[in-house]
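In: Got a sequence here, can you build the structure:
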Amino acid sequence: MLIDTHCHLDAAEFDADRIQVIRRAQQAGVRSIVIPAVCRSNFQTVRDLAASLPGGAYALGIHPLYMLQADEADLTVLENCLQAWRDDPRLVAIGEIGLDFFVPEISTPALRARQEWFYTRQLDLAQRFDLPVLLHVRKSQDMLLKHLRRRPPIGGIAHAFNGSFQQAEQFLELGFALGIGGAMTFDRALQIRRLAAQLPATALVLETDAPDIPPAWLGRDADGRRQPARNEPAEVARIAQELAALRSESQDDVIAQCARNAVRVLPRLNGLLPTDRV
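Out: As a prediction, the model looks like this:
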């Protein structure tokens, strides 16, 4: 039961061949795709797209990279959508939300504070609507954890995790799983590969972040040089294979455990999947 727990399937990069992309994912064994929103303009889009897919799910939130274009009215729209769609079984999380202290343009002290304001307001909504969160985690692990510790457990997924073992353990203690995707497939990604190999099997979920974070085998020219490449949800199958090799486990066991982990941290997924296979 392959689950891509983080895929921006609504992205413009898929406009020309989205149906074929979905078909390739299904042929690769992907049975569920979680599609996170990034701003108010794609709330309805991700909902409609998820509804069109067997096993399709979505999350609603304002991404920190879209924070400059957002204001309090966007949070009101988010709250209204969560209220209106709260009984939709395909709505599985608040996301993609979080903090990005890597991009210089939004990492000044004033803009970090603005990011935190959006983040904490969305954590408030997660508590109110009893939903887990999909966290954008880039050079911001400690601050994300600081705000999470101030609240009752929320849980969810720390997407594209690349922190320390200590930070990983703190997210796990707060009810999170860690998203593992294309970055793990590069030999030079030593920290991510160590985390993937050594953390408990219950800690990890599979993801692609498609069309972003393409795995190592995409975008190579005839001479082996890296070229721009588009990631796809079908690649989660080979990502699972790479994870299994790192952990010296069978691919089937890794896929099954990651699916169980996904359902544990995103409980509404349970109603979208044939549960006898999870």
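In: switch to C-alpha atoms for all contacts and neighbour counts from now on
Out: Noted.
In: tell me the SS of residue 158?
Out: Of the three states, residue 158 takes strand according to DSSP: H, G, I helix; E, B strand; the rest coil.
In: can you pull the contacts of it?
Out: If you count contacts by CA atoms under 8 Å, 6 or more residues apart in numbering, residue 158 has them with 134-137, 171, 176-179.
In: cutoff 6 Å now
Out: Taking CA atoms under 6 Å, 6 or more residues apart in numbering as the criterion, residue 158 is in contact with 135, 178-179.
In: Give me the buried entries from these.
Out: 135, 178-179 (16 or more other CA atoms under 10 Å).
In: Check which residues of the longest helix along the chain are buried.
Out: Determined from DSSP state H, the single longest helix within the chain is helix 109-129. With burial defined by 16+ other CA under 10 Å, the residues of helix 109-129 counted as buried are 111, 114-116, 118-120, 122-123, 125-127.
In: is it possible to export the contacts of residue 158 to TSV including distance to residue 72 and secondary structure?
Out: Output for these, formatted as TSV (distance: CA to CA, whole Å; DSSP: H, G, I helix; E, B strand; the rest coil):
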residue	distance to residue 72	secondary structure
135	20	strand
178	30	strand
179	29	strand
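In: out of those, which one sits closest to residue 14?
Out: residue 179 (22.1 Å; CA to CA).
In: Spatially nearest residue to the closest one, not counting backbone neighbours?
Out: residue 159 (4.6 Å; CA to CA, 6 or more residues apart in numbering).
In: please give me the structure for this one as well, since I'd like to look at both together:
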Amino acid sequence: MFIDSHCHLSFPELREQIPAILDAMQQAQVDRAICISTKLEEFDTVHALAMDHAPLWATVGVHPDEAEVQEPTLDDLLARAALPRVVGIGETGLDYYRLNGRSVADMEWQRERYRTHIQAGRQTGLPLVIHTRSASDDTLAILREAGGFGSGASDGLPVSRGVFHCFTETEAVARAALDLDFYISFSGILTFRNAADLREVARFVPLERILIETDSPYLAPVPHRGKTNNPSLVPFVAQQIAEIKGLPVEEVARVTSANTEHLFDRMMAQAC
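Out: Model (predicted):
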């Protein structure tokens, strides 16, 4: 019924609890979850989760906030993307929130890493999982520049596609992402009392362009805020969207699951 489009079951808080999490997912009618890679050093663990458990799928990527890690080459991403049950490229994007004394100009390494992921997405045809924090202008500008938009993909590659995950940006940023035919994914933040502005953004985004996620182990939705999150709690995000849209939660589950299946279409192809 529900799909958690973004979780981190390889993280220590959750890795030793996989059987219990899978049981909780089943009870909550969460049929599938996509385990997101944040660095190459953890990819084998992420991929093993997907290979060992039918409800789980994987991506390959290096998070923009990961500085002291193996820098991914295009070949690194392409080789891992070719493995079974890998359905997306990312988590990638830009994050200028923690500059730690650096300037935005100093973050060119992030921008180059992001371009490498975009190229991998285009070469494989897999969707990008985009993270952006305090960097939306550059995130969008580089996506337009490197993603094949406006050029008619004259290099012979498809234009980029994907999702802006754990969305916390403005309606203007959401509109720009939608104009690029990207999806918007909302997390448990949507249920927080101080997230009224974000709920207005969710009201603006068409249901046909929305995914739901936990970003677990973080951002547990109300009424579980402050606790360790896991994919079984993603229905609370769907319920909040249902309230915003004035729809039954079953309809939100149906449409967001169909959206996830459409975007991460390799998940459906390999399930057959």
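In: Please state their TM-score.
Out: Once superposed, the chains reach a TM-score of 0.89 (TM-score structural alignment, normalised by the length of structure 2), with 261 aligned residues with a CA RMSD of 1.9 Å.
In: residues in contact with the residue nearest to residue 179 of structure 1?
Out: 135-136, 179.
In: which among the buried ones among the contacts of residue 158 of structure 1 gets closest to residue 264 of structure 1?
Out: Among these, and counting by CA to CA, the member closest to residue 264 of structure 1 is residue 178, at 12.3 Å.
In: Just the helices from the stretch 51-200 of structure 1, written as ranges.
Out: When secondary structure is read from DSSP state H, counting those that start in this stretch, the stretch 51-200 of structure 1 shows helices at 72-84, 109-129, 141-149, 165-173, 190-198.
In: So for residue 251 of structure 1, which of those helices sits nearest?
Out: helix 190-198 (13.4 Å).
In: List the buried residues in that closest one.
Out: For helix 190-198 of structure 1, by 16+ other CA under 10 Å, it's 192-193, 195-197.
In: same question, stretch 34-50 of structure 2
Out: 34-40, 42-43, 45-47, 49-50.
In: Among those, which are located in strands?
Out: Per DSSP state E, strands hold the following members of these: 34-35.
In: Not counting sequence-adjacent ones, nearest residue to residue 268 of structure 2?
Out: Nearest to residue 268 of structure 2 is residue 261, by CA to CA, 6+ apart, at 6.4 Å.
In: Count residues in the vicinity of residue 180 of structure 2, would you?
Out: As a burial measure, residue 180 of structure 2 scores 18 neighbours (other CA atoms under 10 Å).
In: Need the counterpart of it in structure 1.
Out: Aligning on TM-score structural alignment places residue 180 of structure 2 opposite residue 174 in structure 1.
In: The longest strand anywhere in structure 1 vs structure 2, average offset?
Out: Longest strand in structure 1, counting residues (DSSP E): strand 91-100. Aligned to structure 2 and superposed, strand 91-100 of structure 1 gives a mean residue distance of 0.7 Å (mean CA distance after the TM-score superposition for structure 1).
In: How about residue 206 of structure 1: what's its closest non-neighbour residue?
Out: In space, residue 206 of structure 1 is closest to residue 180, 5.2 Å off (CA to CA, 6+ apart).
In: repeat for residue 201 of structure 2
Out: Spatial nearest neighbour of residue 201 of structure 2, excluding adjacent residues (CA to CA, 6+ apart): residue 171 at 5.3 Å.
In: Against residue 219 of structure 2, how distant is that neighbour?
Out: Taking CA to CA, to the nearest Å as the measure, residue 171 of structure 2 falls 21 Å from residue 219 of structure 2.
In: one step back: out of the helices of the stretch 51-200 of structure 1, nearest to residue 93 of structure 1?
Out: Here helix 109-129 is closest among these (CA to CA), at 7.8 Å.
In: superposed on structure 2, where does the closest one end up, distance-wise?
Out: Helix 109-129 of structure 1 versus its aligned partner: 1.6 Å mean (mean CA distance after the TM-score superposition for structure 1).
In: how distant is that helix from the center of its chain?
Out: On the basis of CA atoms, centre = their mean, to the nearest Å, helix 109-129 of structure 1 sits 18 Å off its chain's mean C-alpha point.
In: That one to helix 72-84, inter-axis angle?
Out: Computed by axes from the mean of the first three to the mean of the last three CA atoms, to 10 degrees, the angle separating helix 109-129 of structure 1 from helix 72-84 equals 20 degrees.
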